[in-house]
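Student: A predicted structure for the sequence below; I have some questions about it.
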Amino acid sequence: MQLQGIGIGQGIALGPVARMAGPLPEPVDRPSHLDAEREGERARASLSVVAEELNRRGAQAGGAAQDILEAQAMMAEDPTLTDDITTRLATGKTAERAVFEAFASFRDLLAGMGGYMGERAADLDDVAQRVIAHLLKVPAPGLPDPGHPYVLVARDLAPADTAMLDLDQVLALVTTDGGPTSHTAILARDKAIVAVVGAADAASLGDGDAVIVDAENGVVVAAPSEAELAEARARVEERKTRAAAPLTPGQLADGTLVPLLANLGSADGAPAALEAGAEGVGLFRTEFLFLDAQSAPTVRDQQAQYTRLLQAFSGKKVVVRVLDAGADKPLAFLNDADEENPALGLRGIRALRSNETILREQLTALAAADAATDADLWVMAPMVANAEEARYFTDLAHELGIRMAGVMVEVPSAALLADRVLAATGFASIGTNDLTQYTMAADRLLGSVSRFQSPWHPAVLSLVGSVGAAGRDLGKPVGICGEAAADPLLAVVLVGLGATTLSMSPSALADVRASLARFTLDDAHAIAEAALAADGAAEAQAAAKSVAAGLTAVVASAT
């Protein structure tokens, strides 16, 4: 039986299912048959056990995960929460109910504070669930620990869940919710985990069920036959061989160069990207310097981080995106005003323009880092909607010492008027995640509309083609830095539509490099035309696969 979903990457894995336990129901508010002292002993014991377990897991995980889990352990032993629980127990409540109410009250307090503290509210929910589970003597919600490698099946993964993900044990991820740009999908790409998301029927899978997770075809095969298992094992070995192949520049079969670049969120990822064969950086997200801060970092602090990045990619192209805040990333010092629809509000270049000092300082820091290193620095603005915004950013960047300034094309208007936008700036980089969101009117964070979030949709591809054509006519580079570039076949389509570089999670580089090498530029044009002629995303992907398979067969017969 095949369960359909959205595949992330080209991987394939096989193994037994282990399901993530769902959230516990709210404890019933009923009088306890024990006295307050006994209930207090139960509550304190469970709080202590949970804190100890979180600290243990943190020590095993190390790094950022350890920081997250140790912070959760401190929540479990917070004196304020303990006092609140004791007060509620004195009224005759059970330990389960008192823990639930105390944590919920504190959660609401943190949520109301917003910013960093608001984000910790979800961590409180996780701790409360673990304490209540221990009190009830039932498995805690969250990641399973079956004691052997497994395929994780879940509704979706919260950020806190990912901190405890043991990549030596998790063979693949399958979620019933989520789309290609969900947190789980992004994690899977970043960590090179085989994944199929949005497979609603996966809810029927049980612990121990044998499955094949085929990301390339977006399916989960339940109760596979021996023939299906043999084919899956062969494909696993084939991918291992491909990953071990010598690193070469990204290029098509006819020698057309298509530089393959990495998407990075901090300079810490540079060594792994270079080891995977990244020829530079196509998207460096600078938000890590600003998030959770109460004020913008200084020019000196920023310059130090940018210099570190540029030194790691000495002699290579590095494309940096200036601060992209707003929507799901509000900042207290930039744009924390409540908006009815923040995805359509003051974000990206709009927010920076209304706080130009922050933009000027960032550009100044980047120019200084560029002057101190020999990397090829390009800087781009996010969420540009028209030529006037492109001109504003480009002029300001040049004024402050940036040699190569460009824009991101994420808003359909910028794609529709790409000839005018590119005439006003040096290059364009297409952010396919947001371009798909705005083209299809489907929130990229909302699982209920995930079927509309595919960059394979001909409407999205048509806009990409408009930008590619404008770039070709004006002699301006056009890159892709959205996650669409990580799909090996879609990468070929994007090149056929005019993309001159592709940027992706480093884990996707090997598959994309191998895919490009199978086709000529004429082939890429033919595959792209087939996708554009389709009516929907699934049809476009199927049409591209069909044409690609035919072209591959012709090459095979000729040799």
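Tutor: Structure's in. What do you need?
Student: make it CA atoms for all contacts and neighbour counts henceforth
Tutor: OK.
Student: show me what counts as buried in the helix ranked longest in the chain.
Tutor: Secondary structure of the chain read by DSSP state H shows that its longest helix is helix 36-61. By neighbour count with 16 or more other Cα atoms under 10 Å, helix 36-61 contains the buried residues 36, 39-40, 42-44, 46-47, 49-55, 57-58, 61.
Student: also stretch 205-221?
Tutor: For stretch 205-221, by 16+ other Cα under 10 Å, it's 205, 210-221.
Student: what distance do you get for the closest residue to residue 144 other than its chain neighbours to residue 303?
Tutor: In space, and not counting its chain neighbours, residue 144 is closest to residue 20: 5.7 Å by Cα to Cα, 6 or more residues apart in numbering. Taking Cα to Cα, to the nearest Å as the measure, residue 20 falls 43 Å from residue 303.
Student: nearest to the spatial middle of the chain, which residue is it?
Tutor: When Cα atoms, centre = their mean is applied to the chain, the residue found nearest the centroid is residue 186 (2.6 Å).
Student: tell me what the helix or strand where that one lies is packed against?
Tutor: Assigned by DSSP states H and E, residue 186 belongs to helix 183-191. When contacts are defined as 3 or more Cα pairs under 8 Å, 6 or more residues apart in numbering; DSSP states H and E, helix 183-191 packs onto strand 6-8, strand 194-197.
Student: can I get the ones you listed in a markdown table including mean neighbour count and distance to residue 178?
Tutor: Below are those laid out as a markdown table (neighbours: other Cα atoms under 10 Å; distance: least, Cα to Cα, whole Å):
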| stretch | mean neighbour count | distance to residue 178 |
| --- | --- | --- |
| strand 6-8 | 28 | 9 |
| strand 194-197 | 32 | 6 |
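Student: would you turn those strands into a markdown table with distance to residue 407?
Tutor: Below are the helices and strands packed on helix 183-191 laid out as a markdown table (distance: least, Cα to Cα, whole Å):
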| stretch | distance to residue 407 |
| --- | --- |
| strand 6-8 | 27 |
| strand 194-197 | 31 |
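Student: got another one to weigh against that:
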Amino acid sequence: MRVSGTGIGTGIAIGPVVRMPDPLPDPADVPSTIGADAERQRAQRALRAVAAELRRRGGLAGGAASEVLEAQAMFAEDPMLEGDVDARIASGKTADRAVHEAYAAYRAQLVALGGYMAERAVDVDDVSQRVVAEVLGVQAPGVPHPGHPFVLVARDLAPADTATLDLDQVLALVTIGGGPTSHTAILARDKAIVAVVAAEGASALSDDDEVIVDAENDVLVLAPTAAERAEAEARRAERDARRAAPLTPGRLADGTAVPLLANLGSADAAAGAVAAGAEGVGLFRTEFLFLEATSAPTVAEQQLEYGRLLQAFDGKKVVVRVLDAGADKPLAFLHDDTGHEDNPALGLRGIRALRAHEQILRDQLTALAAADAETNAELWVMAPMVATVEEAEYFTALARELGIRTPGVMIEVPSAALLADRMLQATDFASIGTNDLTQYTLAADRLLGSVAALQSPWNPAVLRLIAEVGAAGRGLGKPVGICGEAAADPLLAVVLVGLGATSLSMSSAAIADVRASLLRFDAAQAAAMADLALAAVGAAEAHSAVRAFAAGIAARDGDG
């Protein structure tokens, strides 16, 4: 039996299934016997404890997990939710029942909003369960510990659990729901966990079923034959050998340089990126400085953090994205006067929000320029969600005015890709964010599992837009990087180079696999693979055609 899903990375694992346990039952709706003040104290202690525990886990996990768990901790500290809990306690509810009802009501609001906000319902459920368990003094549902290595199968997994999985025990992760850019998928990629998500057929799996989790081929193999097991073991050993190979700069087989850079969310992750072989930073997300703040951080506070990052990459390129707020990252001091947006992904986000509050952008650019002046890294700074040439001109002019030597733009919406030649005339470089470019091209929310099948950067429509940007870069002699998750797909990475990408940026855990993949092909073969993908009618067909081409080259080289 084979179950299809969406693989994260190229890993493969074999082992017995262990299902995620069911959540806690709903607390009984019975009157309090200890009074409202005592119940309120129980609820407040539990809320504070859960927030602290989520932050502790985030600190231990680091990387993308720290950002995700920080966002989840904020649910436990939300004044509106706490006020709702207090009101329910005042009406006679117990603390556990009040928490359950308040979070259930909030969950219903998120689901009604749809899109990304509906996907956050999983995070709300997890916080609710943890707080209720803390109130009752019982163990919150979480990852089981059967005492042996296993493949974890879950409807979906809370960020707090994904971030702290014991990778000596959890061989692979399979989720029935979710999508390729859900929090589960993002954290699995960040931690190099073998994973297949959006595998609806996995609901039929039972504890102790033996499965092969084949992320590269987007499939689960139930009750594998001896031959299938042997092939999987050989592929796993081959991948382990690749990952243990010496660290070398990224390049194609003919020596064409393709710098491999890291996507980072804080300076704390710099050492890990360097150890993984990152040649610099292709995307530094600055949101971590702003998410917890009630007001924008000062120039001095920002300069200190940017300086830490630049010092860690002395002499290397570091590409910083200015604040990308809006959509899934609303900030009170940036969006308090904009009102409710029914579809914030299409609203006042990225460069649009920064232009509406230009002083925040000016302060950030000033801090970056000051940090650059004190260090020896090669600082590039780019604006997010640029949709028009005028926006590119605005950002480039302002950045240069404030001392940024190499300004650029992100290509995340089709309009920017289609006008790439004029965009690149207005600025110094472009970096393609394939996650957003895919969702906007296919009109498929990148965090919505129900449209996961459409969220593939292998789609020829997406690749055609990338090709437009690559051609513009070649024509004007300007760099075009890829900083979306597509760069972490080892085979797609080769296609992206064939389309004109001059550098690739990804999670540190993906660098070894991408480096090994690039070394298998020369520039002509990369271009041929790009042509095959562009000629396909859909994502699956593009992937299949390129995979067959690559297999042919491998077979020929093996015969040779």
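Tutor: Great, that's in hand. Note that the structure is predicted; figures quoted are calculated from it, not measured.
Student: and the residue nearest to the centre of the first structure, what does it touch?
Tutor: The neighbourhood of residue 186 of the first structure, defined by Cα atoms under 8 Å, 6 or more residues apart in numbering, consists of residue 180.
Student: rerun at 7 Å
Tutor: Neighbouring residues of residue 186 of the first structure by Cα atoms under 7 Å, 6 or more residues apart in numbering: there are none.
Student: and it, how far from residue 483 of the first structure?
Tutor: 8 Å.
Student: and the helix holding residue 186 of the first structure against the second structure, how far off on average?
Tutor: For helix 183-191 of the first structure, the mean deviation from the second structure after alignment is 0.8 Å (mean Cα distance after the TM-score superposition for the first structure).
Student: what number of residues lie near residue 27 of the second structure?
Tutor: 17 (other Cα atoms under 10 Å).
Student: can you show me the helices along the stretch 51-200 of the second structure?
Tutor: Here the stretch 51-200 of the second structure has its helices, by DSSP state H, counting those that start in this stretch, at 63-76, 79-90, 95-113, 115-119, 121-136, 159-163, 183-190.
Student: what segments of the stretch 351-500 of the second structure are strands?
Tutor: For the stretch 351-500 of the second structure, the strands defined by DSSP state E, counting those that start in this stretch cover 378-383, 407-411, 430-432, 480-482.
Student: oh, that last question was meant for the stretch 201-350 of the second structure, not what I typed.
Tutor: Using DSSP E, counting those that start in this stretch, the strands assigned to the stretch 201-350 of the second structure run over residues 210-214, 219-222, 260-264, 280-285, 317-321.
Student: tell me how many other residues crowd the counterpart of the residue nearest to residue 144 of the first structure in the second structure.
Tutor: Residue correspondence, TM-score structural alignment: residue 20 of the first structure in this structure matches residue 20 in the second structure. Residues near residue 20 of the second structure, counting by other Cα under 10 Å, number 18.
Student: my read: residue 20 of the second structure touches residue 150, true?
Tutor: No. With contact defined as Cα atoms under 7 Å, residue 20 of the second structure does not reach residue 150; the gap is 11.4 Å.
Student: what sits against the residue lying closest to residue 315 of the first structure once chain neighbours are set aside?
Tutor: Using Cα to Cα, 6+ apart and skipping residues adjacent in sequence, the residue nearest residue 315 of the first structure is residue 375, 4.5 Å away. Residues near residue 375 of the first structure by Cα under 7 Å, 6+ apart: 310-311, 313-318.
Student: which one of those sits closest to residue 499 of the first structure?
Tutor: residue 317 (16.1 Å; Cα to Cα).
Student: turn the strands of the stretch 351-500 of the second structure into TSV, columns for distance to residue 73 of the second structure and mean neighbour count.
Tutor: Shown next, in TSV, are those (distance: least, Cα to Cα, whole Å; neighbours: other Cα atoms under 10 Å):
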stretch	distance to residue 73 of the second structure	mean neighbour count
strand 378-383	28	24
strand 407-411	30	28
strand 430-432	31	28
strand 480-482	31	30
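Student: how about those strands in a markdown table, adding distance to residue 30 of the second structure?
Tutor: A markdown table is the format used below for the strands of the stretch 351-500 of the second structure (distance: least, Cα to Cα, whole Å):
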| stretch | distance to residue 30 of the second structure |
| --- | --- |
| strand 378-383 | 53 |
| strand 407-411 | 54 |
| strand 430-432 | 55 |
| strand 480-482 | 55 |
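Student: do you know which of those lies nearest residue 163 of the second structure?
Tutor: Checking the strands of the stretch 351-500 of the second structure against residue 163 of the second structure by Cα to Cα gives strand 480-482 as the closest, at 25.2 Å.
Student: how about that closest one, which residues of the first structure does it hit?
Tutor: The alignment of strand 480-482 of the second structure onto the first structure (TM-score structural alignment) covers residues 478-480.
Student: what does stretch 314-333 of the second structure give?
Tutor: Here stretch 314-333 of the second structure aligns to the first structure at residues 314-333, judged by TM-score structural alignment.
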